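Trainee: With the sequence up front, the predicted model follows.
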Amino acid sequence: MKRITLVLTFFLGVLLLAGCSNSKDKAGDSDKKGEENTLRVAMATEIDSLDPFKMTAGDTETIMDQVFDGLFDVDTDGSLIPDLAESYSVSEDGKTYDFKLKKDVYFHDGKKFGAEDVLYTYDAMAGLTSKEPLSSKFAIIDKIEVVDDLNVRVHLKERQNGFIYLTLRPIVEKDYKDNGSKPIGTGPYQFVSYTPGEGLKLKKFEDYHKKDHIAHFENLEVIRITDRQTMIMALKNKDLDLADRISAEEADQLGDACTINNFPQNLVQVMGLNNDFKAFQDKNVRLALNYAIDRDEIIESAAEGKATKLFSSFSPALKEYFEDLGEYYPHDIEKAKALLKEAGYEKGLSFKLTVPSDYKYHMNTAELIQAQLQKVGVEVTIDPIEFSSWLTKVYKDRDYEATVVGFIGYLDPVQILGRYTSENEKNYINFKSKDFDAAISNAEKASTKDEEIKNIKESQKILAEEAASVFIADPDNNQALRKGLTGLNQYPIQKLNLEDVKLENE
């Protein structure tokens, strides 16, 4: 008896992810019903932490969103919709937020959710109950008041337009200390077990507060799967039902065996340049690399033409904030050579390109870049490492020269671009620009939408002008679905919603 399985695979790992789901048998066939009670999801990367206070990787956060809820969630059009909060209001000066919470919400251990849980979570994130904030974004919080069991007031130190988007972050149970080993949330699935290197097991939460969105599956298994061809064959054989963020090449391999969804994903693929590395301290070298790299070839070869070319760290998915830079760095080998000569590298330059090996798309891109840069006398050594090691070595310790990776987008434009401010803990490229810092600060505090947009666009220009790194493209997402699988929605941010997906009659 073949077990029907759902698998989601992650390939663009980025600081990134995917989704899937199955349905109950309505005909009453006991064998088939048993087959359809387990939804299986495959991850190419290791879960970096079960604790929402410590999660870093976008893949991990998206999977753990099945366990946790925030005060608000995001709809398919990018708008915010109520989750644990019913509504909110903001003071005229933009510094005070009042949240009305949803009643009759329970954690997986049966305890009732309320204002004290929000206080506990935001206090910890803002560093109000510890030596330093767990997230620099929450450091804007001055104090939090519990008005009553279902009302919370948050006071900010100063106006910050993007604060409301922080309410997407998970709310944890007050004083619960075991989220690192046995996480407890209010989401549609509850924790069962986790085995490093093997996977995560969850089960349906029958008392989920969204009564019209109780999960269709009794069990959800997240399995670490790294072999891409094994995944392709399983999809063809209907042993798997869904793979998200597969490459265009893999989508072609599947042919008519699956339904393929293709859509923009609000992601920036970049060759990140460590601006503290001696060669990259010279702007002319960074400019040379931007002219030497052929973005069109990368898009055609790695994404089969399904990507949007970029010259700054911002996707056109957020249309009103996007600055169209045109052909800012046209492919020009002779200009690249001249810039390298001016920088003193006429006889050649070499550097190491550290790439998360879990992600085929980034590895393919790295190989193309290696060949392209050889044409201008630049020798690139590709250093493949697992994404878990990449997070430590590159993202946290900044112990690298260059890297190829993808960064997921957010609804808040400042959150997308703010990582490149001089003192930001996530400024992995060590970029420093007073003008850029000022533009981001002005966008955060802008009193009008027009002023905010103006500064966001200015910050994109500065990243391009300074050649902070080589921003390449926003590749489309490809989802492979078993025919008959329905209810899988797409969002303008990395999000996996497994509540409403089900397998209809094929």
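Mentor: Right, received. Where do you want to start?
Trainee: only C-alpha atoms for contact and neighbour calcs from this point on.
Mentor: Will do.
Trainee: What strand or helix carries Asp450?
Mentor: Per DSSP states H and E: Asp450 is located in helix 449-465.
Trainee: other SSEs contacting that helix?
Mentor: Helix 449-465 is packed against helix 413-417, helix 434-445, with contacts defined by 3 or more Cα pairs under 8 Å, 6 or more residues apart in numbering; DSSP states H and E.
Trainee: So which of these is nearest Leu339?
Mentor: Nearest to Leu339, of all these, is helix 434-445, at 23.9 Å by Cα to Cα.
Trainee: Show me which residues of the closest one are buried.
Mentor: For helix 434-445, burial by neighbour count (16 or more other Cα atoms under 10 Å) applies to Phe436, Asp437, Ala439, Ile440, Ser441, Asn442, Ala443, Glu444, Lys445.
Trainee: want to compare, so here's the second one:
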Amino acid sequence: MTRQTHMDRRALFASGAAAALLAASGVSAQPAPQRGGRLRLALSGATRGDSFDLRHAADSGLFMQVATAGLVFDALTEVAADGTLRGELATGWRSNADGSRWEFDLRSDAVFHNGSDFTAQDVVASFGAHLSTLLFDVTGLEATGPHGLVMTLAQGDPDLPFRLSAPELVILPLGPDAEFAEGVGTGLYRLHKFDAGRHLVAHRVGAHYKDGRAGWFDSVELVSLTADAVRAEALRDHLVDAADLTHVDGLGDLDGLRVLPEEHFMTSAVDDCIALPGQIGRRWPLDNLRAAERWWMA
């Protein structure tokens, strides 16, 4: 791995060694997380045209972003609550001197919800749907065995591993007919019900490579509520456990509620029935979109 002459945030993102170290650690919290319960989220951004079709992922609103990264699907990398990058379906990576050629080591213990094994060919097929959009600068995608991947770029990009954490770049299984099985991922939660633009229910899988580190709820329910006032009312009346909000109007005196990440920079609010890790991601609403995998019942 070629390093820049000074250690900055980009260098950390590009460091496969740092990713391997962080992948083995979780976010510390007291008390210890416990399995059980259902997380209910009221979210904006849903439409009746929502789907798990990768070709339209870049147009997804918050509802579908939460439904993908950290819930039903995994990406190659993820942004931890402290803002550093760690591997998800990738366990490590390295680049050439100018960052135009990247090699990724992929997990051998990830399984799709339909029972098929995760391989590099699934990454090649999934990323292929984004070559004209999010991955426009990728000129080569090659599987180097079941769990190896090479990506070639038109020009060097030290931030590529960070870019691959985007919720739109999750991995779907490629079926025998070269079509994707929509709604099937390697995530902690298996899709149970999906009503586009309205409602989603997902259940915790029986076993997962993140067991003991993430995925504490038995099930997760997403409800689409378009109006801020309605989401605030649902949270205030304890009909949901958390909601994306940008102001406290409609929440009352905040008794039994917390605003995240902080009141002057608010992106969501959560009921005290939910326990939170010691550090909350700030890059996206709802703990970097990963409330379902990081939070637990108090």
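Mentor: Happy to help now that I have it. Computed from a prediction, not measured in an experiment: that's the story for all the values here.
Trainee: against structure 2, where does the helix holding Asp450 of structure 1 fall?
Mentor: The aligned range for helix 449-465 of structure 1 in structure 2 is empty, by TM-score structural alignment.
Trainee: can you check stretch 405-414 of structure 1 too?
Mentor: Stretch 405-414 of structure 1 corresponds to no residues in structure 2, going by TM-score structural alignment.
Trainee: same thing with stretch 74-92 of structure 1?
Mentor: So stretch 74-92 of structure 1 is aligned with residues 79-97, judged by TM-score structural alignment.
Trainee: List of residues touching that stretch?
Mentor: Stretch 79-97 of structure 2 is contacted from outside by 1-2, 12-23, 27, 74-78, 101-107, 110, 162, 165, 279-283, 287-288, using Cα atoms under 8 Å, 6 or more residues apart in numbering.
Trainee: Make a PyMOL selection of the buried ones in the residues you listed.
Mentor: Applied in PyMOL, the following selects the buried portion of these according to 16+ other Cα under 10 Å:
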select buried, resi 12+13+14+15+16+17+18+19+20+22+23+74+75+76+77+78+101+102+103+104+105+106+107+110+162+165+280+281+282+287+288
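Trainee: my read is His203 of structure 2 is in a strand, agree?
Mentor: Yes. Assessed with DSSP: H, G, I helix; E, B strand; the rest coil, His203 of structure 2 lies in a strand.
Trainee: ok, and the closest non-adjacent residue to it?
Mentor: Distances taken as Cα to Cα, 6 or more residues apart in numbering place Ser219 nearest to His203 of structure 2, at 4.3 Å, with adjacent residues excluded.
Trainee: isn't that neighbour right up against Gly206?
Mentor: No. If you go by Cα atoms under 8 Å, Ser219 of structure 2 and Gly206 don't touch, sitting 11.6 Å apart.
Trainee: For these two, work out which one has more neighbours and name it.
Mentor: Legend: neighbour count by other Cα atoms under 10 Å for Ser219 of structure 2 and Gly206, higher for Ser219 (22 against 10).
Trainee: what sits against Arg204 of structure 2?
Mentor: Counting by Cα under 8 Å, 6+ apart, Arg204 of structure 2 has contacts Leu188, Tyr189, Arg190, Gly215, Phe217, Asp218, Ser219.
Trainee: Give me the distance between the residue nearest the centre of structure 2 and Gly185 of structure 2.
Mentor: The residue lying closest to the centre of structure 2 (Cα atoms, centre = their mean) is Ala69, at 2.4 Å. Going from Ala69 of structure 2 to Gly185 of structure 2 by Cα to Cα, to the nearest Å gives 10 Å.
Trainee: any residues touching stretch 268-287 of structure 2, and which ones?
Mentor: Against stretch 268-287 of structure 2 from outside (Cα under 8 Å, 6+ apart): 27-30, 33, 80-83, 235, 238, 241-246, 256-261, 267, 288, 294-298.
Trainee: And those residues, which of them are buried?
Mentor: 33, 80-81, 83, 235, 238, 241-246, 257-261, 267, 288, 294-297.
Trainee: that older thread, mind listing what the residue nearest to His203 of structure 2 touches?
Mentor: Ser219 of structure 2 touches Gly37, Arg38, Leu39, Tyr189, Val201, Ala202, His203, Arg204, counting by Cα under 8 Å, 6+ apart.
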